[in-house]
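Q: pasted the sequence and its predicted model underneath.
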Amino acid sequence: MPSAVSFADLTFARWCTLDRATARSHAEQAAHQVGGTLAEWESDPARGRVPHRAVIERDGHGFALIPGGEVRVGFDLAAWTPTAEQLRSYREESVAGGFGFDADLFVHLAGVLTPRRTVTLPTVLMAVEAEALSEVPAEAAAVLAARGLRPPTPDEWEHACGAGAETLFRWGDTYPADSSPYGEGPGPHHLPNAFGLRFGYSVYEAEVTSDPGHVHGGDGGEAACGGYGTFLTWLPMATANHNPGLAAFLREPDGEDQYEDFFVRPVVELR
């Protein structure tokens, strides 16, 4: 095996420019470092923004290689224009439904989407599939640590989900008209993302992070069950959606009692 790689130097920008052989070598070294095996490998310039995808199997679980470094996360509302259908849904279904949402769509979105920003992140392995919490969120970090894992930070979660995409959802700015954000059916939310992770195939599956104020990937079915309208039902799958209301509920006694309905996506650190 080639000389050991310092994964602190393996940035997302560099990962995207590596040739196939070098990228695979790095993935194999990551697998070796954590006592795993390279279970899935794909490298093709035609894949677009992220040409390489590596999934490492460790202790029977799949972990995708997520290069870090200086990356951009969050969403730039000022550069986004809603579609006519998104505006119609918000005005006629959400606002007119009497749920107390602000009449201005942009005001509402500013409260639930993190702003566009540049952050510096470590290169890590992140679980392909989130797992159900087995304890209240305040205790989840200690339980994961006993397995050599930790929960992701909100910035790590957003970067891993979006993989450099600047669109509202990881697949684009709109949602499919012939699918739903829960249950079975076609749609980009059922496909692995650019890193090989499976995110948000159901809005019922909300994921906690290391920050109690940030819950990502779903809303526990609140918008779907509440009848908030099509756009707000899909919105929990937006990469930058951090769901402050659900996070606050989860910290309350009633919310803690429902911890088994929430998920966490474990992270393995690399050196």
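A: Structure received. Residues are numbered from 1 along each chain as shown.
Q: CA atoms for contacts and neighbours, from now on please.
A: OK.
Q: tell me where the chain has strands.
A: 37-43, 52-58, 61-66, 69-73, 117-121, 124-127, 131-132, 207-208, 215-216, 263-264, 267-269 (DSSP state E).
Q: looking at those strands, spot the one closest to residue 105.
A: strand 215-216 (20.0 Å; C-alpha to C-alpha).
Q: how about residues contacting the closest one?
A: 157, 206-209, 236-237, 239-244, 246-247 (C-alpha atoms under 8 Å, 6 or more residues apart in numbering).
Q: on that earlier part again, with mean neighbour count and distance to residue 169 added, can I get the strands of the chain in CSV?
A: Converted to CSV, these look like this (neighbours: other C-alpha atoms under 10 Å; distance: least, C-alpha to C-alpha, whole Å):
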stretch, mean neighbour count, distance to residue 169
strand 37-43, 16, 23
strand 52-58, 24, 20
strand 61-66, 24, 18
strand 69-73, 19, 12
strand 117-121, 14, 17
strand 124-127, 26, 19
strand 131-132, 16, 22
strand 207-208, 29, 16
strand 215-216, 29, 12
strand 263-264, 26, 20
strand 267-269, 21, 22
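Q: got another, please set it beside the one above:
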Amino acid sequence: MSYADLTFTQWNDQPDGVARRTAQGIADRHGLTPVGLKDTVYAGRSHRVALFDRNGMRFALVPGGRPTLGYGAARFEPVPEQVASYAESASEYGLPPLREYVDAMTSPVRMAEVPAMLIAVEAFNPCQVPRSGASREVPYDAAMAGLARIGLRTTTADEWEWACGAGATTLFRWGDDNANDGYPVDYQTGPHRQRNLWGLAIGQDPYMHEVTTERTIVCGGDGGGATCGGSGFFLGWLTLATAYRDEGFGQWFASEDGYADEILTRPVISLS
């Protein structure tokens, strides 16, 4: 069998004994150490998490399927605090109506084919992987080469969204609301700091943005621009939306002028 065909429903419907054998089969086929299975609940949804170790790097099983990705702001029902926060930002920066802005800053609604895969629990800076000889690679190319040297790759944009939201249809993976008296970095606890449904630490800090296989698509943050610039609490939280897309930031980050102390990726082990 191909473990890449394993769907969310198939995985969660397996009896515990079968699930353990499935996890062991994945580990054996890919030279991994199974860490264990555990049941988790996130934002009112439950899931069985399978964890694996690869040379000290922890991976979680992310089942596949044909999910709907992206976000359509027509279904967004902001609470009064979100409306008020955005109104202040819109007045200061000349922004369009709230739903129009959310639509512009999130990826379009679409269907995607996503295989089951193993995804790193924590983001990773592959530029730290040793390499021999001098290199003139730009940071993005160096990061991708670093992953390749250890037999990994980063996520596609679709895979990142699926990994982050785990099929949630809300603006954020935990719902549509956000704290209204601070930015994400002001809170060390809360739904954004918790491991998500798959068991991943992802989309927790807007400063910790992650690159994808598409050079200009950056996910999970905006480099801290909205927070550092004091753009308003709702705009600061919006950068953690599952489908968040800042095209301008992505294009700058991918350009010769783009700068980063580190480039974070979400390593993937493709299943066979």
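A: Everything's here; your move. These numbers were taken from a predicted model, which means no experiment stands behind them.
Q: ok, back up a step: of the contacts of strand 215-216 of the first structure, buried ones?
A: Neighbour-count burial (16 or more other C-alpha atoms under 10 Å) is assigned, among the contacts of strand 215-216 of the first structure, to 157, 206-209, 236-237, 239-244, 246-247.
Q: what about those residues, which are in helices?
A: With helices taken from DSSP state H, the overlap with these comprises 157, 244, 246, 247.
Q: contacting residues around the counterpart of the last one in the second structure?
A: Under the alignment defined by TM-score structural alignment, residue 247 of the first structure is paired with residue 250 of the second structure. Counting by C-alpha under 8 Å, 6+ apart, residue 250 of the second structure touches 215, 216, 217, 218.
Q: now swap in residue 182 of the second structure and tell me
A: residue 233.
Q: can you do 10 Å?
A: 227, 232, 233, 234, 236, 237 (C-alpha atoms under 10 Å, 6 or more residues apart in numbering).
Q: can you find the partner of the last one in the first structure?
A: Structural alignment (TM-score structural alignment) places residue 237 of the second structure against residue 234 in the first structure.
Q: so what's its match closest to, chain neighbours aside?
A: If the residues on either side of it in the chain are set aside, residue 234 of the first structure comes closest to residue 181, at 5.9 Å by C-alpha to C-alpha, 6 or more residues apart in numbering.
Q: still on that earlier bit, list the contacts of the match of residue 237 of the second structure.
A: Contacts here follow C-alpha under 10 Å, 6+ apart; on that basis residue 234 of the first structure touches 169, 174-176, 180-182, 200, 202-203, 218-219, 223-224.
Q: middle-most residue in the first structure, spatially?
A: residue 161 (3.4 Å; C-alpha atoms, centre = their mean).
Q: compared with the second structure, how much does the top helix by length along the first structure deviate?
A: In the first structure, with assignment by DSSP H, the single longest helix is helix 20-33. Overlaying the second structure shows helix 20-33 of the first structure at a mean distance of 2.0 Å from the equivalent residues (mean C-alpha distance after the TM-score superposition for the first structure).
Q: what range in the second structure matches that helix?
A: With TM-score structural alignment as the criterion, helix 20-33 of the first structure aligns to 16-29.
Q: that stretch: which residues count as buried?
A: 19, 20, 22, 23, 24, 26, 27.
Q: next, format those as TSV and append distance to residue 33 of the second structure.
A: Listed next are those as TSV, based on distance: C-alpha to C-alpha, whole Å:
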residue	distance to residue 33 of the second structure
19	15
20	13
22	13
23	10
24	8
26	9
27	6
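Q: isn't residue 258 of the first structure right up against residue 206?
A: No: in this structure, residue 258 of the first structure is not within contact of residue 206 by C-alpha atoms under 10 Å, at 11.9 Å.
Q: thinking again about what came up before, closest to residue 80 of the first structure among the contacts of strand 215-216 of the first structure?
A: residue 240 (13.4 Å).
Q: roughly how far apart are that closest one and residue 160 of the first structure?
A: Distance, residue 240 of the first structure to residue 160 of the first structure, using C-alpha to C-alpha, to the nearest Å: 11 Å.
Q: and what of residue 178 of the first structure?
A: 26 Å.
Q: of the two, which one has the most company?
A: Neighbour totals were compared for residue 178 of the first structure and residue 160, and residue 160 leads with 28 against 8 (other C-alpha atoms under 10 Å).
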